[in-house]
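1. my questions concern the predicted model and sequence given below.
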Amino acid sequence: MTTTLLVAGTASHVGKSTVVAGLCRRLASEGVDAAPFKAQTMSNNAHAAVCVGKDAAYGEIGVAQYVQARAAGVVPTTDHNPVLLKPRGDAESQVLIDGRPGGHVSAGDYYEHRWERAREAAVAAYERLAADHDVIVAEGAGSIAEINLQHRDLANVETARFGDAEILLVGDIERGGVFASLYGTLELLPEDVRDRVAGLVVNKFRGDRSLLADGIEELEARTGVPVLGVLPHDDPGLPEEDSLSLPAREGSAVRGGEDGVAESRAVTIAVPRLPRLSNATDLDPLARVPGVRVAIRSPDATLADADAVVLPGTKNTVDDLLALREAGFDERLRAFDGPIVGICGGYQLLGQELRGADREGTGEHENLRGFGLLPVVTRFGDEKTIRQVIRTVEGAGPIDGASGTATGYEIHAGETRVERPLPAPIGPDSAATEGVLGTYLHGVFHAESVREAFVEAVFECAGRERQGGDAESPSPFDRAAELVEGIDLRKAVDLERVENGSDRLRSPDQ
């Protein structure tokens, strides 16, 4: 019999995804056959995974569930995240069930016409996972105490019920009011769901834990629910599930650059904060390079202090093109003389023209001019490409000197055609000039050869001497497992029964 633990939260962004990844890694390291599950995710950070229940080879799941599956040492499949909602603007989201797109709907239409089908898919996916694994570590969404949604809360309330789950409730002390948040959340839960709460976790704590002792004692006395862990504030380096960690359109944020390299010797890679930005995790490998700052900025921000520009993916290339043009970004980009890379939707933006734009955008534009930095044309149709790929790297342009292979995935609408002969440094659907590269490959900077060549080009163009190469660091999965060591897991999950009754004990895939 499978044991299910639901990691729920008092709010969004309290650390649920990291806790689930850490628990998956911790259980796998202890020989327990575990798997992650999230019934429904809303995120534009998606990853290709093996498709279950459909004819297609690959489908889309939230990047957090992909990471959690890898942490558990299992092959990521669409069963780990059977329902994915990808916001696209105009109060609409693309609905993907079992990894495959099923149209665009408003929130009202989703709950009225799609939710029952989504629930059926989630239950079926859960049951398949439960048949193959001893422990399911499920992740909730947002707050489990949204009383206006509890009758249709697929990721929290419904998962707790159909998965017969024990619940670990996580609160974020950095937000302030963690005791009130935990207490209030418990009070607002349906009685049958509250009875499933096995323990509470205080996350992101800085300082002396003894200072919490009186509060923890009082909270346990008032609720009858034990605090099973106080976790330190730390970032193990896992990809973000959504864009909450990125700045708002008018704001800016910097990743990386905190590695001891003098500011005068560092380089800055500017990234426009697209209104519908997706797959921001493509930037993470660059932000981990010593001496590299990834500056995520509003579309109307200057590029004067930038040494390179990366245009990331977008859920809606057409509408983001119009937003960038309105902000004057295209003019500033054409005047920029450093290395430029466009990934997926960013690649499409760099081209001469977008055709069939009314199929992609929310307006009525049939054809639109692109930024004109690459001689390519993108045509949108009804088909969507979702696949995992390995590309041969033949360095050119901003990645001159790169070689070997790059492994990643493609998720995009539209097909891009090169209008005149150009180097294709990352497979046949890429294109490069001397200073500009476009590719559909998500995860391209995870390839060491590509990353190193691009970083070297950025330093050379900036006229700065690079201080060392990539820094070695522990696996983010192992760091996440260490982070959750403070959770008294055996008070939430009957691991002794699992260990004594399973013939599937194993070690994670490193």
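-> Great, that's in hand.
2. for the rest of this, base every contact and every neighbour count on C-alpha atoms.
-> OK.
3. in stretch 398-408, what counts as buried?
-> P398, I399, D400, G401, A402, S403, T405, A406, T407, G408 (16 or more other C-alpha atoms under 10 Å).
4. chain center to stretch 402-411: distance?
-> Chain-centre distance of stretch 402-411: 19 Å, with C-alpha atoms, centre = their mean, to the nearest Å.
5. same question for stretch 349-361.
-> That offset, for stretch 349-361, works out to 25 Å (C-alpha atoms, centre = their mean).
6. that one: which residues count as buried?
-> Buried, per 16+ other C-alpha under 10 Å, within stretch 349-361: 349-361.
7. can you list contacts of that stretch?
-> With C-alpha atoms under 8 Å, 6 or more residues apart in numbering as the test, stretch 349-361 has contacts from 316-319, 321, 342, 348, 364-382, 413, 438.
8. and the end-to-end length of it?
-> Separation of the first and last residues of stretch 349-361 by C-alpha to C-alpha, to the nearest Å is 13 Å.
9. in addition, the following structure is provided for comparison:
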Amino acid sequence: MTDANNRRAAATIMLQGTASDVGKSLLATAICRILKQDGIKAAPFKSQNMSLNSYVTPDGKEIGRAQGMQADACGIAATTDMNPILLKPKQDMAAQVVVHGKPFADMSARDYRERYLPEAEQIVKAALARLRDEYEAVVLEGAGSPAEVNLKDRDIVNMRLAGWADAPVLLVADIDRGGVFASIVGTMDILEPEERDRVRGVIINKFRGDVSLLTPGLEWLERKIGKPVLGVVPYLDDLQLEDEDGASLDSKGYRKKAATGQELDIAILRLPRLSNFTDFDPLLQEPGVNVRYVRDAREWGEPDVVIVPGSKNATEDLLFLRNTGLESLLLRHIEEGGRATGICAGYQMMGRRLLDPDLVESDLPEVAGMNLFPMETTYAKDKKTERVIGTVAAGFGAVSPGAEIQGYEIHMGRTDFLEPVLQPFLVQSSRLTGEQAPYQRYHPYQPFHPDGAISEDGRLWGTYVHGIFHNDRFRHDWLNEVRQGNGLAPSDRITAFGRLRELSFDRLADHVRLHLDMEAVYRIMNGGERE
């Protein structure tokens, strides 16, 4: 395909699914990596993403985590053109609409569909056109299923998008959940004739077992739908790649605590509106560390560390902790000398008050916090999203002062301290005090921006910085501090999480290349042969 200037636009391929969570994101990631391995300059694209697990681009904008990961697999910097519209659920029937990385409005599902989708269509088309002008190939990912008949007339993420992109479609189905043949045949039957024509092949994903036993079914399927099965991709365990949806936490295989008690037990509170849970992926790869998500008091156990994670609605999730008794257990844990950490909204909950005069978070203008630090957070409509670099302000135990930290911030609240505190947790060098940093009255750190707070003994700390545990040296030293506090021997092994992630991209790509007919995929991409 060529544009008005006779310059060839990027080739396209699109993955759509028979349902949500069939593995579209990971298969798209694999194809992105394969294209990179084969020397093709490729980019990912998902027009509209719904996720609380977001990614901050190098220029400080917010997109879906999956497209950020796919850009990393392509070896390129992520931009908002790769995910121009991000929906972040706040309540059951309402979401924050993020357009090109910045909050646009809070909308109900009906208002978004009836009033905003026509405008969103133009935003999506423009973003896709820019990508096709810059790259040699674009790997598109759909959402949910293209067979949702009640949504098709204003679709901007499945078959209508495929038409705008002139993209051939590969239909992905999950055999692990059962009913794979019915889901494929049913999807194809619901599609309009021109939509069925756009489907060029089928991928059966998450297979477990002997593929030869599946052969009669595959032959029947190809005759039934008139499309080839391009691959049966076996389930791949233990990938160090992030998930897009919190539902995946139900299927993650967490290590069980050793009977000897020689493992650290880290409990993460599973909030109803948990966001950016990928903050804790590096902890899952640490030997001698047991990580588990706790959603009610019965699962509390005897944790060594409790983490209060990020949330899209800190007010309502704090009330959830209060109503379920988890807050009481956390406070007792701290009173008895236990360790606790708050990340972003979890850090905000540790203060004395959450103030919401404009009802940005909920319909409650004020909610009492946990009163662990002398601070209050006020919510406003402006949202802060940026990459940050800093250092640990003061050492505690095995964590030395001056340790470098990199991460990102995504939050709508401003935290102010009501009285002097011992020390901030971090000193960031990415922002100046001209923004009236919350410690300005009580700390002489100039010209840097202090972040978070830490108790005198280092057992309690909080920060706005997401991704802090992705810093290998900090994570290693912090875990050793907890080990030493528990009378355990420190570890001398530093887990290089970034390296594990890169190896996982290649492992995923090699796995998919082995089980997917990539020569056929290359031929299908916009009808062109691989050059």
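-> Looks like it arrived, so ask away. Note that the structure is a prediction, hence the values are computed from the model and not measured.
10. quick TM-score on the pair, please.
-> Superposed pair, TM-score by TM-score structural alignment, normalised by the length of structure 1: 0.91. Supporting alignment: 487 aligned residues with a C-alpha RMSD of 2.1 Å.
11. could you pull out the strands for the stretch 1-150 of structure 2?
-> 11-17, 42-45, 48-50, 54-56, 62-64, 85-91, 94-99, 102-108, 137-141 (DSSP state E, counting those that start in this stretch).
12. what are the ranges of the helices in the stretch 101-250 of structure 1?
-> Secondary structure of the stretch 101-250 of structure 1 by DSSP state H, counting those that start in this stretch: the helices cover 107-109, 115-132, 159-162, 178-188, 191-194, 213-223.
13. would you turn those helices into TSV with mean neighbour count and distance to A34 of structure 1?
-> What follows is these, written out as TSV (neighbours: other C-alpha atoms under 10 Å; distance: least, C-alpha to C-alpha, whole Å):
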stretch	mean neighbour count	distance to A34 of structure 1
helix 107-109	12	33
helix 115-132	18	9
helix 159-162	19	17
helix 178-188	18	27
helix 191-194	14	23
helix 213-223	13	29
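14. hang on, the earlier thing: list the ones among the contacts of stretch 349-361 of structure 1 that fall in helices.
-> T317, V318, D319, L321, Q348 (DSSP state H).
15. between these, which is nearest H133 of structure 1?
-> T317 (39.4 Å; C-alpha to C-alpha).
16. residues contacting that closest one?
-> T317 of structure 1 neighbours (C-alpha under 8 Å, 6+ apart): G345, G346, Q348, L349, E360, G361.
17. what's N83 of structure 2 aligned with over in structure 1?
-> Superposed on structure 1 with TM-score structural alignment, N83 of structure 2 falls opposite N81.
18. how about that match, what does it touch?
-> By C-alpha under 8 Å, 6+ apart, the neighbours of N81 of structure 1 are F37, K38, A39, Q40, T41, I61, G62, Q65, D98, G99, A122.
19. same thing with V22 of structure 2?
-> Here V22 of structure 2 is in contact with V172, A173, D174, N205 (C-alpha under 8 Å, 6+ apart).
20. related to what we said a few turns ago, who wins for neighbours among the ones in helices among the contacts of stretch 349-361 of structure 1?
-> Within these, Q348 tops the neighbour count with 31 neighbours, counted by other C-alpha atoms under 10 Å.
21. on that earlier part again, which members of the ones in helices among the contacts of stretch 349-361 of structure 1 are the farthest-apart pair?
-> With C-alpha to C-alpha as the measure, no two of these lie farther apart than D319 and Q348, at 12.3 Å.
22. hang on, R26 of structure 1 packs against A481?
-> Yes: between R26 of structure 1 and A481 there is a contact at 5.1 Å, judged by C-alpha atoms under 8 Å.
23. number of residues surrounding the residue mapped onto R273 of structure 2 from structure 1?
-> Aligned by TM-score structural alignment, R273 of structure 2 pairs with R276 of structure 1. For R276 of structure 1, the neighbour count with other C-alpha under 10 Å is 18.
24. next: Y111 of structure 1.
-> 14.
25. thinking again about what came up before, want to throw the strands of the stretch 1-150 of structure 2 into a markdown table with mean neighbour count and distance to H449 of structure 2?
-> Output for the strands of the stretch 1-150 of structure 2, formatted as a markdown table (neighbours: other C-alpha under 10 Å; distance: least, C-alpha to C-alpha, whole Å):
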| stretch | mean neighbour count | distance to H449 of structure 2 |
| --- | --- | --- |
| strand 11-17 | 26 | 43 |
| strand 42-45 | 31 | 34 |
| strand 48-50 | 23 | 32 |
| strand 54-56 | 25 | 19 |
| strand 62-64 | 30 | 22 |
| strand 85-91 | 22 | 28 |
| strand 94-99 | 21 | 27 |
| strand 102-108 | 17 | 23 |
| strand 137-141 | 27 | 39 |
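26. R198 of structure 2 is nearest to which of those?
-> Of the strands of the stretch 1-150 of structure 2, nearest to R198 of structure 2 by C-alpha to C-alpha is strand 11-17, at 10.0 Å.
27. in structure 1, what stretch matches that closest one?
-> The aligned range for strand 11-17 of structure 2 is 3-9, by TM-score structural alignment.
28. now that stretch on structure 2. Mean distance?
-> Compared with structure 2 after fitting, stretch 3-9 of structure 1 deviates on average by 0.8 Å (mean C-alpha distance after the TM-score superposition for structure 1).
29. thinking again about what came up before, just give me the closest of the buried residues of stretch 398-408 of structure 1 to E460 of structure 1.
-> Of the buried residues of stretch 398-408 of structure 1, the one sitting nearest to E460 of structure 1 (C-alpha to C-alpha) turns out to be P398, at 10.8 Å.
30. spit out the contact partners of that closest one.
-> P339, I340, V341, A432, E434, G435, V436, L437, A453, F454, A457.
31. quick check: it is in a helix.
-> Yes: according to DSSP: H, G, I helix; E, B strand; the rest coil, P398 of structure 1 belongs to a helix.
32. mind naming the longest strand for structure 1?
-> As assigned by DSSP state E, the longest strand anywhere in structure 1 is strand 376-392.
33. what angle separates that one from strand 58-62?
-> 90 degrees (axes from the mean of the first three to the mean of the last three C-alpha atoms, to 10 degrees).
34. report the distance from strand 376-392 of structure 1 to the chain centre.
-> With C-alpha atoms, centre = their mean, you get 20 Å for strand 376-392 of structure 1.
35. can you give me the buried ones in stretch 60-78 of structure 2?
-> Buried, per 16+ other C-alpha under 10 Å, within stretch 60-78 of structure 2: 60-75, 78.
36. and if you look at stretch 17-35 of structure 2?
-> 17-19, 21-35.
37. stretch 203-215 of structure 1 now?
-> N203, K204, F205.
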